[in-house]
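K.L.:
this one's sequence-less:
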């Protein structure tokens, strides 16, 4: 309980372990790498324990320092002694940890820059709908579901759909998927629905981190709320942003290029949310960070 199985991560760890054993050839050659890995893990665990009991549980600072200070000193001594074998194989776990840390921080910072850029260029949804209703385009039968990273803004997919197809569906749902730090969220709390008028709806779909993601299944709960969805006449519009690195101040150029490649290789939203492949429309745009 309390664990999440991620097949890709587990198989990736398996491949890396096999490669490490093959490269080092014997357990004695792995001893230096193993020692640094274990002692560094012990040190990190002690530091995290301090932050949990201090900022998570709210215990007094003196008590937190007393509870973790002794273990931290012992861990640092063990780690320092193992650093003497840095050139004999101890560099290996530090290299792996540094590479993973770089990828994680690049992804985190890149997502922040991407989000800031999208918010900077975004249009307020209520103002946009008011202008659309004042000068309505042609409406076609069916339901369009637009996935939005943030509620209250116009998704790029809607703008591109209007620009190229010059039509709106009879019903339009602006859906934001929200993930919570609780394992399970029941069906009675799955949807938060708000009518925007004119057959436009703002929908928030809530998932716990152990809930199975199924967006079409969640939207079927709209039944009886004034918006009836027919799965055969529902289309899902996704914004596929292509990141273009620039010489800005957000990140170093090499990190921008790394994030652009990571963003390009990221798994698609359609498969992640179990959207029917024959009902998905992706509309792309370039975003400079």
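P.N.:
Happy to help now that I have it. From a predicted model like this one, the values you see are computed outputs, not experimental measurements.

K.L.:
when you work out contacts or count neighbours from here on, use the C-alpha atoms and nothing else.
P.N.:
Noted.

K.L.:
count the residues that sit near the residue nearest to residue 114 when sequence neighbours are not counted.
P.N.:
Nearest non-adjacent residue to residue 114, counting by C-alpha to C-alpha, 6 or more residues apart in numbering: residue 289, 6.3 Å away. Using other C-alpha atoms under 10 Å, residue 289 has 23 neighbouring residues.

K.L.:
now do residue 263
P.N.:
When neighbours are defined as other C-alpha under 10 Å, residue 263 has 16 of them.

K.L.:
gap between residue 288 and residue 274?
P.N.:
Residue 288 sits 29 Å away from residue 274, going by C-alpha to C-alpha, to the nearest Å.

K.L.:
looking at the two, which is more packed in?
P.N.:
Neighbours were counted for residue 288 and for residue 274 using other C-alpha under 10 Å; residue 288 has more, 17 against 14.

K.L.:
all strands for the protein, in order.
P.N.:
Assigned by DSSP state E, the strands in the chain fall at 138-147, 167-180, 191-197, 200-208, 234-244, 280-288.

K.L.:
now do the buried residues in the second one.
P.N.:
Put plainly, it is strand 167-180. Buried positions in strand 167-180, judged by neighbour count with 16 or more other C-alpha atoms under 10 Å: 168, 169, 171, 172, 173, 174, 175, 176, 177.

K.L.:
hold the first one in mind and look at this next one:
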């Protein structure tokens, strides 16, 4: 067994570590940090369906605490942060790393990555809807507001906040994001302080740290225990963000933020909610009154301070939603670069930070989906049932990809790799199974969303494969064409022609059509190909791979990471300035192959699937936009392709 290889680390000064930790608190922990708004309430609600006793409160709380410890602290913070792709984490970054490790057997990694990405979009829709709705519902805990604030008003306020949040996305969040860290620090301090204050109500709640309380609860409650476990999982939703945002902050700041503030604050708050609920339950039983599950998080706060807690909760859920929205943008950009989705228009919203991007199509589709969820479910309790399946599914995928990395990238032996991964996978599958039981209650929603996204990915990948196969059949080796033209040159015209192609060893279709129909060859001809690497970023020194074939042709391959946006004219200009190419990219003409698709039931995919692929192709971002090529310098040539 080889030793566990750790990623390249950068030594941070104390001030830089603290600054990055503050930033991480605002971005990374927003989702998991707002889970106390609803997680304990929902788990206790499942357990209270047939009445409630003290041991059950302790059992539910013990399940929550040990879920935080095993899944977040051990699995994500301690282990998965080491399984990163040059500092980048997340399901697609891990899939790219696994694909590189498997080589020609990479289809497994591709399928797992696509499944994880599809499930993430279900999470990205439910998180803003659930978190903001649960914060707004806190208004009903204000004195006298139980009947004054009705369900319709709560829904309208929630929708207003969400619409406003999505409207500002196009302007970027660089300025307002500077407030995320301080607001979330205040949030964690407040919720931790509230919990610590109420632990004194029932000090016996500390028995929840005993894992036997969780084990006894599950063993003694049968199927009900699994339903409770599914609700308990809400305490760890957002754990994926710890690795997904690792590239922005690094593992050390995230670990420091978790163990120094976010983790302890969450533990204290859940303990406080449990102690408060247990104290109220015993008081009601002593008075001969029935116990009713309630919004324990807000009720813990004194009535005079509760309005301020509600405002702070709204701000925290907006920040959590922003983190998920930004994550959806980044994941989509990665999916496009890796070939899982058609090209989409990407706008940079910051001149200083390349990672701050805005995708209009994704933005509005997310907003529509979120608003539909709010209107359909109407309450956070109803929506909570739909939440866990998407997250647990993504976690199962992440663990499977981690096994591939450990086994084939780190080159551990199979027994040692299984010894490390199987406990995590078993835990994930238990939680996934517990959440599957809630499909009828609303868990079908993220599965439907994931199925639609997954089918879209499959259709796009399959369709592009058919087109690529057609182009390969029609292709001519570039070296053979260059030799033929050297022997018998057509009429020459002045200037530089840059032919863009996906296969630099074959003559681009646009070049062949130009020779066939225009019967001319430019004085300088450059065959340019854009390749996406399995790494998040490509070093400037590795950007170009230039080969001169003869006096007529040169080939340049531009390499980009899956987190980068291609800029062909800029990078060709860099190569020219460095003396690697003899051209002025801004004065050159760009030739791009653009084939016309034709549906055929007897060729390729079924007719209905052909039409879906053609729709995706028509609505994909123009390649000139995607590659940053000035539109006035582009000529498109192509032919009809049957799919």
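P.N.:
Looks like it arrived, so ask away. All values reported here derive from a predicted model rather than from experimental measurement.

K.L.:
sorry, back to before: indicate which one of the strands of structure 1 is closest to residue 65 of structure 1.
P.N.:
Of all those, it is strand 167-180 that lies closest to residue 65 of structure 1, at 31.1 Å by C-alpha to C-alpha.

K.L.:
wait, what's in contact with residue 614 of structure 2?
P.N.:
The contact partners of residue 614 of structure 2, by C-alpha atoms under 8 Å, 6 or more residues apart in numbering, come to residue 597.

K.L.:
just give me the match in structure 2 for residue 63 of structure 1.
P.N.:
Structural alignment (TM-score structural alignment) places residue 63 of structure 1 against residue 416 in structure 2.

K.L.:
re earlier: and the strands of structure 1 as JSON lines, adding distance to residue 68 of structure 1?
P.N.:
Formatted as JSON lines, those follow (distance: least, C-alpha to C-alpha, whole Å):
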{"stretch": "strand 138-147", "distance to residue 68 of structure 1": "45"}
{"stretch": "strand 167-180", "distance to residue 68 of structure 1": "30"}
{"stretch": "strand 191-197", "distance to residue 68 of structure 1": "43"}
{"stretch": "strand 200-208", "distance to residue 68 of structure 1": "32"}
{"stretch": "strand 234-244", "distance to residue 68 of structure 1": "43"}
{"stretch": "strand 280-288", "distance to residue 68 of structure 1": "45"}
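
K.L.:
to residue 87 of structure 1, which of those lies closest?
P.N.:
Taking C-alpha to C-alpha, strand 234-244 is the member of the strands of structure 1 nearest to residue 87 of structure 1, at 38.9 Å.

K.L.:
select the longest helix from structure 1.
P.N.:
helix 91-120 (DSSP state H).

K.L.:
quick one: that one to strand 234-244, angle?
P.N.:
Interaxial angle of helix 91-120 of structure 1 relative to strand 234-244 (axes from the mean of the first three to the mean of the last three C-alpha atoms, to 10 degrees): 110 degrees.

K.L.:
now do helix 91-120 of structure 1 and strand 280-288, the angle between them.
P.N.:
100 degrees.

K.L.:
what's around residue 217 of structure 1, how many residues?
P.N.:
For residue 217 of structure 1, using other C-alpha under 10 Å, the count is 12.

K.L.:
which position in structure 2 pairs with it?
P.N.:
When structure 2 is aligned by TM-score structural alignment, residue 217 of structure 1 is paired with residue 570.

K.L.:
cool, and residue 23 of structure 1?
P.N.:
That one, residue 23 of structure 1, aligns with residue 376 by TM-score structural alignment.

K.L.:
from residue 444 of structure 2, how far off is its match?
P.N.:
13 Å.

K.L.:
more neighbours: those two, which one.
P.N.:
The neighbour comparison of residue 376 of structure 2 against residue 444 (other C-alpha under 10 Å) goes to residue 444, with 18 against 11.

K.L.:
aligned partner of the more buried one in structure 1?
P.N.:
With TM-score structural alignment as the criterion, residue 444 of structure 2 matches residue 91.
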